[in-house]
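**Q** Model the structure of this input:
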Amino acid sequence: MTTALSRSRRARGLGSIQTKLLLMLLLASIVSTAVVGFFGYRSGTDALEDATYARLQEVGNDRRNEVQDFIDREKSAVLLDSRGAAVQASKAFNAAFEDLGTSRTTARQRGALETFYTDTFVPELERTRGQEYEAAAFVPSTAARTYLQANYTRFSGDADTSVRRDDAGDGSAWTEANRTYNPYFRSVVTELGLDDVVMLDNDGNVVYTTRKRADLGSNVARDEYRGGGLQQVYDAAIESNSSGFVSVGDFEHYLPAYGAPTMFIASPIGTADDLTGVLVYELSVEKLNTVLTGNKTPGVYEGLGRSGEAYLVGEDGTLRTDSRELFENPEGFASKAVATGTRPDVAERIVETRQTMLALKDKSAPAREASLGRSGTMRAPDYLGHDVLASYQPAKIEGLDWTLVTKISAREALGPVSDFARNLLFATAAVILLICAASVLMARVFTVPLNRLLEGVRAVAGGRLGAQVDAGRRHDEFGDLGVAFNDMSSSLRTKQELIEAQRAENDRILSGLMPPPVVQRYRGGETDISAEHDDVSVVYAEVEGFDQFTGRHSASESLTLLNALSRGFDDAARAAGIEKVRSVGTGYVASSGLVVQRVDHARRVVDFALGVADMVQRFNSQHGSRLVVRAGINSGAVRSGLVGRSDVVYNLWGDAVDLAYRVRTVAGQPGIYVTDEVKQRLTGGYEFTRTGTLTESDSAVPVWRLRGGGDP
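**A** The predicted model follows:
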């Protein structure tokens, strides 16, 4: 017998409840966990991408605004100085420079100047530009330029010395002017973070610079630096012939600044009647880099994590700022730049000079889209081939065709999703082990009928009223319990359907009495509902002549006609996009801007009144009646709320409402009448006729009649 029982148990094998339940739960757990994990991973990735894009757009907008503000501040400053401190300085330097036209320099001074260009200027220029230059091409030939550079420029190899050199001790008028005005412009350079301040006379001569570099005394139209950004902003300023004009030039490799990227902002000096030259601010990339990091500590990019950055791209496709990775990983920068299309010599010079401005081209998709004037977000490789999430947009700076790209590495942005996937694997393994143990216990306690009942109960609890379970053909307690459950579920479904039908009817009735937001609050239990609205347009519209017209009709026919008018009012309100407040007989009160704030609420209400007039005319044509419309419209502050306890009515009140009601009666004849407030809010396309005046709070309110409201 024991042997037979053992064989019976072995025969059951996989058919036992415990085994089936175990396999079922394992399969369900694995599949459900995999499905949930997959969709969780996808939704998490999408959510993180959306959040990152939103953050990038926010940071990008902030940086764009900060760059715009920075350029605007520099423009305002140069404009202010060109009308202020630079006026007398320009006259003094112009006169002094002209006097130097016959000046002489010693052979020793000329030799020292040539040594400066040979030993200091050209080597540094070749280092930064990666090209060869002849020193003789830069040595000045004119008397004034030679004199100034011999006394000042040859000391400019030390930036601190050159900018602080107020007096060369030569006793010239130029030195006297420099001693007077150089301290002020030196402070301007320091306070505004400029690279230099330059003044030119009306002939294009550089008569003054704060740093006394190689462009001092040169002529932007004739000498070796002609054709560059300095000449462009100078020519624009001179041609404007206006003291309030400011011209802006893009960054370029400016040779007198040892080839450093330099941007020029210029404004004519003096007044409209007496322009003496042009004042130029030279901006360097360092200040712009600081702005794009969020004006924080250099190298710290606010709001962009460990890998993000915001950078500018010029019209030529090269960066207008310096790359974050160049400073954080210079060793790997060159190889990545070469891999994305940069020439090896250019990449090496970028690393050597620690500057990507005007050197590194951005061929990425975000930069390309932004250059076409588009704004948006995308996931794409950046200028070094990194997988990034990026937002892009035009920089919108007058005179500069720049675009702004804000990016962060996809690995950093989506890091939490990877952590989630790893944790999900561990959780899945733990869940499977728990289910194995739980299934053994559950199989010993519950039976199949009870599980069916449990499933039915859960279905009802989850909202599936009317759910049925298979009671089977059992005649025991489980069978009776199944039948009783099915009866209960059917009864619940029937009651729920009745409740939902009654609720739908109540909602329909309430929606006809008050706006949807008020309905929601009223259904939530609120009874004292009121609100104040600062800017709303209200219309009182009434159809006159209906009683006389329906006097020969039966009550049923009159009701049918009245319903037709009421539907016409509602159709006109929906077409104009305004909210119905209430209707009484042939009268209708509606508003715009009450529930949904709108800037064109006056226009919408006027369009509604015109729609009602058209509807009445069609009604007259169909039924042979002579109904007319009298409507009053006003805009202003109103109050709204529920009035009454047992019979609740939604109503509007206030001076604006009262005035809308009164303007209907000014002319004593049908039509659409508006207050002056409404008329002023409307643009073209409407014609009005002055019909009278109302007195409101001791002031006269003009009343206008709108043409088209049923006029012949």
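**Q** Going by C-alpha atoms from here, please, whenever you check contacts or count neighbours.
**A** Noted.
**Q** can you count the residues close to K75?
**A** For K75, the count of nearby residues is 20 (other CA atoms under 10 Å).
**Q** Which strand or helix spans it?
**A** Taking DSSP states H and E as the criterion, K75 maps to helix 17-83.
**Q** Against which helices or strands is whichever helix or strand comes after that helix packed?
**A** Next helix or strand after helix 17-83 toward the C-terminus (DSSP H and E): helix 85-99. In terms of contacts (3 or more CA pairs under 8 Å, 6 or more residues apart in numbering; DSSP states H and E), helix 85-99 is packed against helix 173-192, strand 196-201, strand 206-209, strand 260-271, strand 274-284.
**Q** got the contact list for the next helix or strand after helix 85-99?
**A** Once helix 85-99 ends, the next helix or strand along the chain (criterion: DSSP H and E) is helix 107-116. Applying CA atoms under 8 Å, 6 or more residues apart in numbering, the external contacts of helix 107-116 come out as 135-136, 139, 146, 149-151, 153-154.
**Q** Kindly report the same for stretch 155-162.
**A** Identification of contacts with stretch 155-162 by CA under 8 Å, 6+ apart yields 120-121, 152-153, 163, 210-213.
**Q** What is the nearest of these to R639?
**A** Of all the contacts of stretch 155-162, T210 has the smallest distance to R639: 65.4 Å, by CA to CA.
**Q** hang on, that closest one packs against D196?
**A** Yes. In this structure, T210 is within contact of D196 by CA atoms under 8 Å, at 5.8 Å.
**Q** and the helices and strands packed on helix 85-99 as a markdown table, adding distance to V431 and mean neighbour count?
**A** Shown next, in a markdown table, are these (distance: least, CA to CA, whole Å; neighbours: other CA atoms under 10 Å):
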| stretch | distance to V431 | mean neighbour count |
| --- | --- | --- |
| helix 173-192 | 63 | 18 |
| strand 196-201 | 69 | 26 |
| strand 206-209 | 76 | 26 |
| strand 260-271 | 61 | 27 |
| strand 274-284 | 61 | 24 |
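**Q** I'd like to know how many residues surround N94.
**A** Neighbours of N94 under the rule other CA under 10 Å: 23.
**Q** any idea how far R222 is from it?
**A** 18 Å (CA to CA, to the nearest Å).
**Q** what does M488 give?
**A** Per CA to CA, M488 is found 101 Å from R222.
**Q** who has more neighbours, the two?
**A** Legend: neighbour count by other CA under 10 Å for M488 and R222, higher for M488 (15 against 12).
**Q** Please give the structure of this sequence too, so both can be compared:
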Amino acid sequence: MNIATKLRVGSLLLALIPAIIVGVVVGWTATGMADDALHHEAKARLTMLRESRSRQIENYFSTMHEQLVVTAETISTQRALNALNQAFHEYAGETLTDSDADRKSLASFYSGPFSAEFAKHNGGSVPQLPDIEKQLGDSAAALQQRFISGSPHPLGKKDELIVLADDSEYARLHGMFHKTFRGLQRRFGYYDVFLVDGETGDVIYSVFKEIDYATSLKTGPFAQSALGRVFASAMAIDQPGSTAITDFERYLPSFDGPAAFMGAPVFYKGEKIGALIFQLPVSRIQDVMTGHGQWQQDGLGQSGESYLVGADGFMRSESRFLLEDKQGFVDLLKKTGAPSQVIEDVTNKGTVIGIQSVDSPGAKAA
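**A** This is a model prediction of the structure:
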């Protein structure tokens, strides 16, 4: 996403236009030229809010950039990636795993609990999964089985497994580093935090443990995803201090929810060994754009809103009206002739990000 980012409060927001026009028309009949003053006052207020939101969102992305760079440059992160990388690839040999049993467990998980949860977020649709277990090496399959399909914790809480019930080096290191990275993820609201081996592209560590964990971002099932692309871009950076970022798009491991990523290379003793990647927090970005839901206090009254629009014309943050009244918003989409696929996706996913386009002068001018 360009951080100059198609921020659109609009001179007069789509939902705010009717309220202002009605006020102007009624006021004009009674007070003559007062209509121009009201219009310009409203426009000036919205312009100020647009500039304020723009600065806030740019500052927030700048903060995430700095957090990523600083974390990637800490000796703790460098040591974690270096040590976990070796332990990850040695795990199967160290623990004498049953690879066939691990892959069978994973296949059952993908077609069972994962697909069932995916369907809940997608109107009953079942995901088209590319035989993920067949694309995992023995160590990767074993670790995904231990932390995901074999974990006692339910979906959405796989991060609660801290130490594996074996004496492997990976189990020891995971227990050591997981609290640190999980604390980072929770404190700053990131959806997930990844460590990725620069040579193989293997996701050797993830806080949240979705099905992208332990896959290869070079040759695996999600190599062409936004996560795979940000990894490739991060590894193309030759000096510390820079980051790569992707736009929001649907992401299968997160049940086809909107996801964006920011990544930075990790150097250890002068050698680029991998990447640290953050999955960006949709909710925190939403808080910035909605003023934590304080629309009226921000001068937007009963029907004004501010939101992000991407270069492709699609929304990158939620609509106020969806957040306040989902069914009412869906009914409005139907009444205004929105495409049936848009209505279906908004209904099932409960989001407009990457789904609803904005075709208005304000959006085009942003």
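**Q** How close are the two chains, by TM-score?
**A** The TM-score (TM-score structural alignment, normalised by the length of the second structure) is 0.84; 332 aligned residues with a CA RMSD of 2.3 Å.
**Q** on that earlier part again, mind checking which of the contacts of helix 107-116 of the first structure are buried?
**A** Burial by neighbour count, 16 or more other CA atoms under 10 Å: within the contacts of helix 107-116 of the first structure this picks out 135, 139, 146, 149-151, 153-154.
**Q** Excluding chain neighbours, what is closest to the alignment partner in the first structure of G175 of the second structure?
**A** Matched to the first structure by TM-score structural alignment, G175 of the second structure sits across from R179. Nearest residue to R179 of the first structure, sequence neighbours excluded (CA to CA, 6 or more residues apart in numbering): D166, at 4.7 Å.
**Q** Then F420 of the first structure?
**A** Spatially, and ignoring its direct neighbours in sequence, F420 of the first structure is nearest to Y41 (7.5 Å; CA to CA, 6+ apart).
**Q** residue in the second structure matching that neighbour?
**A** Residue pairing (TM-score structural alignment): Y41 of the first structure is matched to T31 of the second structure.
**Q** So what's the residue count around its match?
**A** Per other CA under 10 Å, the neighbour tally for T31 of the second structure reads 10.
**Q** so who does the aligned partner of T290 of the second structure in the first structure touch?
**A** With TM-score structural alignment defining the correspondence, T290 of the second structure maps onto T293 in the first structure. Residues in contact with T293 of the first structure (CA under 8 Å, 6+ apart) are 299-302, 309-310.
**Q** you'd agree the residue nearest to F420 of the first structure is up against P416?
**A** No. Look at Y41 of the first structure against P416 with CA under 8 Å: they stay out of range, at 10.1 Å.
**Q** Quick check: closest non-adjacent residue to the spatially most central residue of the second structure.
**A** Against the mean C-alpha coordinate of the second structure, by CA atoms, centre = their mean, the closest residue is A259 at 3.0 Å. Nearest residue to A259 of the second structure in three dimensions, chain neighbours excluded: F248, at 5.0 Å (CA to CA, 6+ apart).
**Q** residue in the first structure matching that neighbour?
**A** Taking TM-score structural alignment, F248 of the second structure has F251 as its aligned residue in the first structure.
**Q** So its match is in contact with G259, correct?
**A** No. F251 of the first structure lies out of contact with G259 (CA under 8 Å); the separation is 11.1 Å.
**Q** Comparing these two, which residue is more hemmed in?
**A** Neighbours were counted for F251 of the first structure and for G259 using other CA under 10 Å; F251 has more, 21 against 17.
**Q** OK, contacts around that one?
**A** With contact taken as CA under 8 Å, 6+ apart, F251 of the first structure is in contact with 229, 261-264, 320, 358.
**Q** Tell me how many other residues crowd D312 of the second structure.
**A** D312 of the second structure has 10 neighbouring residues, counting by other CA under 10 Å.
**Q** Equivalent analysis for R129 of the first structure, please.
**A** 19.
**Q** Aligned to L279 of the first structure, what sits in the second structure?
**A** Counting by TM-score structural alignment, L279 of the first structure lines up with L276 in the second structure.
**Q** if I pick the closest residue to that match other than its chain neighbours, what's in contact with it?
**A** Distance criterion CA to CA, 6+ apart; nearest residue to L276 of the second structure, sequence neighbours excluded, is L195 at 4.9 Å. Shown in contact with L195 of the second structure (CA under 8 Å, 6+ apart): 81, 203-206, 274-277.
**Q** Map L195 of the second structure across to the first structure for me.
**A** Per TM-score structural alignment, the equivalent position to L195 of the second structure in the first structure is M199.
**Q** And that match, how far from R349 of the first structure?
**A** For M199 of the first structure, the distance to R349 of the first structure equals 32 Å [CA to CA].
**Q** one step back: in CSV: the contacts of L195 of the second structure, plus distance to A92 of the second structure.
**A** Below are these laid out as CSV (distance: CA to CA, whole Å):
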residue, distance to A92 of the second structure
L81, 18
V203, 16
I204, 14
Y205, 16
S206, 18
G274, 21
A275, 23
L276, 24
I277, 25
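**Q** Show me which of the residues you listed is closest to H39 of the second structure.
**A** Here the nearest of those to H39 of the second structure, counting by CA to CA, is I277; it sits at 45.8 Å.
**Q** so who does A223 of the second structure touch?
**A** Contacts for A223 of the second structure were tallied using CA under 8 Å, 6+ apart; they are 216-217, 229.
**Q** can we see that at 6 Å?
**A** Taking CA atoms under 6 Å, 6 or more residues apart in numbering as the criterion, A223 of the second structure is in contact with L217.
**Q** in which helix or strand would I find whatever residue of the first structure lines up with it?
**A** Under the alignment (TM-score structural alignment), A223 of the second structure maps onto R226 of the first structure. Using DSSP H and E, R226 of the first structure falls within no helix or strand.
**Q** do the same with R368 of the first structure
**A** Here R368 of the first structure, judged by DSSP H and E, is contained in helix 365-371.
**Q** other SSEs contacting whatever helix or strand comes next after that helix?
**A** Counting by DSSP H and E, the next helix or strand C-terminal to helix 365-371 of the first structure is strand 376-381. The helices and strands touching strand 376-381 of the first structure, judged by 3 or more CA pairs under 6 Å, 6 or more residues apart in numbering; DSSP states H and E, are strand 387-394.
**Q** and the strand it packs on, which stretch of the second structure?
**A** The aligned range for strand 387-394 of the first structure is empty, by TM-score structural alignment.
**Q** Can you check what angle separates that strand from helix 17-83?
**A** Put simply, strand 387-394 of the first structure runs at 40 degrees to helix 17-83, going by axes from the mean of the first three to the mean of the last three CA atoms, to 10 degrees.
**Q** Mind giving me the packing neighbours of strand 387-394 of the first structure?
**A** Strand 387-394 of the first structure packs on helix 365-371, strand 376-381, strand 403-409, helix 410-413, going by 3+ CA pairs under 6 Å, 6+ apart.
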